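In: A structural model of the following input is requested.
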Amino acid sequence: MPSRSNILFTYILLIFIWATTPLAIVWSVSDLHLMWALVLRFFIALPIAAVLLVILKIHFPVDKVSLHSYLAGSFSLIGSQIFTYIATDYLSSGIIALMFGLAPIMAGLIGRFGFQQHLSRMQWTGMLIAVAGLSIICFGGENQHIQPFGIGLMLMSVFTYSLSIFWVKKVNADVEPMAQATGSILVSTVAAICLLPFIWQHVPDHIPSAKSLMALFYAVIMASLIAMFCYFKLVQNIQATTLSLTTVMTPMIALFIGAVLNNEQLSVMVFAGAFVLLFGLFVYFYRDLKASRELARRTARK
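Out: Model (predicted):
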């Protein structure tokens, strides 16, 4: 069982990677067809992950339960990222990150209707506030690379990602986090191969720009390997809703990064909508945050 400091470091690292990954995705498709950028991401990530398994001497189980877990984990990779990459044509990197802030609410809805978990009135209120914030963003960003179709794509992406968390937890395979990440990348690579006949006409006919290549390799190393290792490590050691809370902390960081590094100018209405959405998430998590503070106080007294 990892120590609390180890889990905290993993948590912070995951937040940083997820705050910067949306911009890396946007930059990677600037000189590549968006589906080829996604496919190449897994083609490059798989051999690197396999070499790491060998170097670190990590066992890679291939029993039925483990294979099931790899399939479930792939939904947080290619299953979710297909929608995200398509959404780059309709949304800025900051808004893409902001949409992933809805993961806790999506996880709550999946838990309520798929696993009969109870949701309090405050959680339902938080959901409604967050949806109101999302509506403000849609109406306030019509002329700023924020289109409703892109919002719909990202809702599908967030749903698939959130479903993956519950699925991996339910399978509960006894697999090392790095092996789980590699297995999920393997399944994602097989899915990427299946995409090739549909995108072959867009095969790159030139060497992409340095900016696009650097962003692609950042997505491979940081988002597909290191982040997935952190993600599956946290899946095995903390609750699904707590893991989803990481995406609440990334949006404002991502909006700032997008504005500074990619000149993404957002209107006051969009920022107002983002504030309302994040406030809704705060209301949604208020009881959990209060309970965590009480537990921390009791632990400190002991």
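In: can we go C-alpha only for contacts and neighbour counts from here?
Out: Noted.
In: What segments of the stretch 1-150 of the chain are helices?
Out: Counting by DSSP state H, counting those that start in this stretch, the stretch 1-150 of the chain has these helices, from start to end: 4-28, 34-56, 64-74, 78-87, 93-100, 103-115, 121-140, 148-171.
In: Second chain to compare with the first, below:
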Amino acid sequence: MPVGTAYLATIFIWSTTALGIRWSVDETGFLFGIASRMVLALVLTWLVCLVMRIRVGFDKLSLQTYFAAGFLQFVSMMLTYWGAQFIPSGLIAVLYGTGPIWTGLFASWWLSERFTRRKLIGLLMGVAGLVVIHHSSVLVSGQAWFAVMAVLVGAVTQAVSTVWIKRIGAPIDPFATTAGLLTLVVPLYLIAWWLFGQGWPASLSPRTLLAIGYMSSVASVIGFSLFFYLLKHLQAGKVALIQLITPVTAMLLGQMLNHEPVDPVVWAGTGLILLGLAIHQYAGLRMGLNRMLS
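Out: Below you'll find the predicted structure:
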């Protein structure tokens, strides 16, 4: 698959992920929503690997990759799904939109990528945007404040995972990576569901079933694999640049499909974050525009 096609497909999937998470926890509780998603994704990914005859290795380098991708993804997803119960899907996407900033910061430590003054300014503007959002009237309850912090920590954890996978640099097929990490962490999701005592839901609406099915197949099997494919072919910072676009598209989808009110202060904070990301990724944006115009 061409890298450009994979990039556009990832933008679409990431734009819809926050709404899918929100819909999958509205009726079921966050543990059932995430556990069912990952179990189905595990089955589907192994089926893809069997049909396409993709070998899933369990050598030392592969296991390091599965751990870096899987365990940190488990922490990130648990925090995000819990937070999704209390805040709008658009806000989840905005918080994950800070990913390029954290990715750039960790890449400067682990991958020796330069963290320039411009990137520092972008980081500070992104933090300022978060502060503005935190003071929005949307966040009127204590649970919402904790939810924002949980999702933000989830975004930071995802950035650590991205840089760690890039640092390992294992030549593994993207579907094999997805199958390996899910094999490693699905038991953790099931144990968490069992420990915290959330039972099987009495009933599931068509919307919830659709959301869980979409998150299992498209967001997990295809989305994870595309993400690992892009990491193999692009710098970690360029992959994280996708999150410059998805906060706005996700907020618009939340408004149109889930009737989520968006406070003007949240839009102002989002604008600050996006401006900070644009400054942070200025060189990459300029290079991309030059290629498009040439």
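In: which ones are touching the counterpart of residue 109 of structure 1 in structure 2?
Out: Counting by TM-score structural alignment, residue 109 of structure 1 lines up with residue 105 in structure 2. Applying C-alpha atoms under 8 Å, 6 or more residues apart in numbering, we find residue 105 of structure 2 in contact with residue 115.
In: As JSON lines, the helices of the stretch 1-150 of structure 1 with distance to residue 221 of structure 1 would be great.
Out: Listed next are the helices of the stretch 1-150 of structure 1 as JSON lines, based on distance: least, C-alpha to C-alpha, whole Å:
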{"stretch": "helix 4-28", "distance to residue 221 of structure 1": "10"}
{"stretch": "helix 34-56", "distance to residue 221 of structure 1": "7"}
{"stretch": "helix 64-74", "distance to residue 221 of structure 1": "17"}
{"stretch": "helix 78-87", "distance to residue 221 of structure 1": "15"}
{"stretch": "helix 93-100", "distance to residue 221 of structure 1": "19"}
{"stretch": "helix 103-115", "distance to residue 221 of structure 1": "23"}
{"stretch": "helix 121-140", "distance to residue 221 of structure 1": "31"}
{"stretch": "helix 148-171", "distance to residue 221 of structure 1": "19"}
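In: Among the ones you listed, show me which one is buried the most.
Out: Stretch with highest mean neighbour count among the helices of the stretch 1-150 of structure 1: helix 93-100 (a mean of 27; mean count of other C-alpha atoms under 10 Å).
In: With structure 2 overlaid, report how far that one is off on average.
Out: Once superposed with structure 2, the aligned residues differ from helix 93-100 of structure 1 by a mean of 0.5 Å; criterion: mean C-alpha distance after the TM-score superposition for structure 1.
In: against structure 2, where does that helix fall?
Out: Helix 93-100 of structure 1 maps onto residues 89-96 of structure 2, going by TM-score structural alignment.
In: Kindly report the same for stretch 280-287 of structure 1.
Out: So stretch 280-287 of structure 1 sits over residues 276-283 in structure 2, by TM-score structural alignment.
In: Need the residues that contact the matching stretch.
Out: 98, 100-101, 118-126, 237, 241, 244, 285.
In: Which two of those have the greatest separation?
Out: Greatest spatial distance in the contacts of stretch 276-283 of structure 2: 124 and 285, 19.0 Å, computed using C-alpha to C-alpha.
In: if we can go back for a sec, quick one: buried residues of the match of stretch 280-287 of structure 1?
Out: The neighbour-count check on stretch 276-283 of structure 2 (16 or more other C-alpha atoms under 10 Å) flags 276, 277, 278, 279, 280, 281 as buried.
In: Can you provide the mean distance from the strand or helix carrying the fourth one to its aligned counterpart in structure 1?
Out: Translated: residue 279 of structure 2. Per DSSP states H and E: residue 279 of structure 2 is located in helix 264-280. Compared with structure 1 after fitting, helix 264-280 of structure 2 has a mean deviation of 1.0 Å; criterion: mean C-alpha distance after the TM-score superposition for structure 1.
In: Flag every buried residue along the next helix or strand after that helix.
Out: With elements assigned by DSSP H and E, the helix or strand that comes after helix 264-280 of structure 2 is helix 282-293. Judged by neighbour count using 16+ other C-alpha under 10 Å, helix 282-293 of structure 2 contains no buried positions.
In: do the same with stretch 219-229 of structure 2
Out: Under 16+ other C-alpha under 10 Å, the buried positions of stretch 219-229 of structure 2 are 219, 220, 221, 222, 223, 224, 225, 226, 227, 228, 229.
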